[in-house]
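S.K.: coordinates only, sequence not included:
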């Protein structure tokens, strides 16, 4: 099955992730290979609430939000890969390693979110994340997350 058959729009993403405005940071999935990788994007607009204070007159997307966008893309990857019902589950960050920020992300950028599967054991998943703008790496790192029952939170 080709990756083009797996494109997800914002409505489908919202069915998988609990995040909503202003914290939903994945706009569309472009490519998906089950159990292998996912490519998505976030359009960065001057209308983002965080630009009011980060920084006035010099708008820069906070690095932690770039990582959150990668984690959300990872959540879509896992929710699209797992073959069991996940309606009562949520995807939660459990760790970050080897994080590097390379370049600032500013209004008008399209933040490409590349997630590659490393491994999983039981409900813990480990992935590599690389965020790019115009083909240049802006942030990267390893992250892990758990699939947890919403009722257990």
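M.R.: That came through fine. Here the structure is a predicted model, which means the values were calculated and not measured.
S.K.: hey, let's count contacts and neighbours off CA atoms from now on
M.R.: Will do.
S.K.: Centroid-wise, who is the farthest residue in this protein?
M.R.: Distance to the chain centre peaks in the chain at residue 57, reaching 27.1 Å (criterion: CA atoms, centre = their mean).
S.K.: ok, so what distance separates that one from residue 51?
M.R.: 9 Å (CA to CA, to the nearest Å).
S.K.: likewise residue 65?
M.R.: Remark: distance between residue 65 and residue 51 (CA to CA) = 12 Å.
S.K.: Pick out whichever of these two has more residues nearby.
M.R.: Neighbour count, other CA atoms under 10 Å: between residue 65 and residue 51, residue 51 has more, with 19 against 13.
S.K.: one more structure, for comparison:
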């Protein structure tokens, strides 16, 4: 398991844009499972939406990508590199994520060729699928 400090030693993201609190499982370069404890104090809730706070879907996708990046950048050949989106395909949102939820994200690399690849991401709250997407990435 990796804590926030260990995650920040691997990926370049920082608050308020670091969207992973811990990594619970990981196969370096292949897959990872990460957790985000969604707090009412998240800065995006101030405007999305003040009377009915909902975590933006794009940030759920970003959180999944960060989980995948931890797995990839833990590989010695990618250490110190920057992960970038190359695309997002087939994104689906099935449930709202709200303050108090614990977002569990699973990302599996389905194809990696050099600095380019594809990962399948799924996000759950209480075992219920809330989002999924195919994440296309480039490591620079």
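M.R.: Looks like it came in fine. Just so it is clear, the model here is predicted, and its values are computed rather than measured.
S.K.: Check which helix or strand the residue farthest from the centre of structure 1 maps to.
M.R.: Per DSSP states H and E, residue 57 of structure 1 falls between elements, in no helix or strand.
S.K.: ditto for residue 144 of structure 1
M.R.: strand 136-149.
S.K.: mind listing what's buried in that strand?
M.R.: By 16 or more other CA atoms under 10 Å, the buried positions in strand 136-149 of structure 1 come out as 137, 138, 139, 140, 141, 142, 143, 144, 145, 146, 147, 148.
S.K.: Just give the nearest non-adjacent residue to the first one, would you?
M.R.: Read that as residue 137 of structure 1. residue 131 (5.9 Å; CA to CA, 6 or more residues apart in numbering).
S.K.: Tell me how many other residues crowd the one you found.
M.R.: 27.
S.K.: Now do the same contact list for residue 103 of structure 1.
M.R.: 137, 138, 139 (CA atoms under 8 Å, 6 or more residues apart in numbering).
S.K.: Quick one: map residue 61 of structure 2 onto structure 1.
M.R.: Under the alignment (TM-score structural alignment), residue 61 of structure 2 maps onto residue 67 of structure 1.
S.K.: Can you check what angle separates the helix or strand encompassing that match from strand 136-149?
M.R.: Using DSSP H and E, the element containing residue 67 of structure 1 is helix 63-81. In terms of direction (axes from the mean of the first three to the mean of the last three CA atoms, to 10 degrees), helix 63-81 of structure 1 departs from strand 136-149 by 60 degrees.
S.K.: Name the next helix or strand downstream of helix 63-81 of structure 1, please.
M.R.: strand 89-101.
S.K.: right, and the helix or strand after that following strand?
M.R.: Assigned by DSSP H and E, the successor of strand 89-101 of structure 1 is strand 110-121.
S.K.: which part of structure 2 lines up with that following strand?
M.R.: The aligned range for strand 110-121 of structure 1 in structure 2 is 102-113, by TM-score structural alignment.
S.K.: Check which residues of that stretch are buried.
M.R.: Result for stretch 102-113 of structure 2 [16+ other CA under 10 Å]: buried residues 102, 103, 104, 105, 106, 107, 108, 109, 112.
S.K.: Now do the same contact list for the first one.
M.R.: Right, residue 102 of structure 2. Shown in contact with residue 102 of structure 2 (CA under 8 Å, 6+ apart): 35, 36, 37, 38, 125, 126.
S.K.: any idea how far residue 107 of structure 2 is from the last one?
M.R.: In this case it means residue 126 of structure 2. Residue 126 of structure 2 sits 17 Å away from residue 107 of structure 2, going by CA to CA.
S.K.: swap in residue 96 of structure 2?
M.R.: 20 Å.
S.K.: swap in residue 78 of structure 2?
M.R.: Taken as CA to CA, the span from residue 78 of structure 2 to residue 107 of structure 2 is 17 Å.
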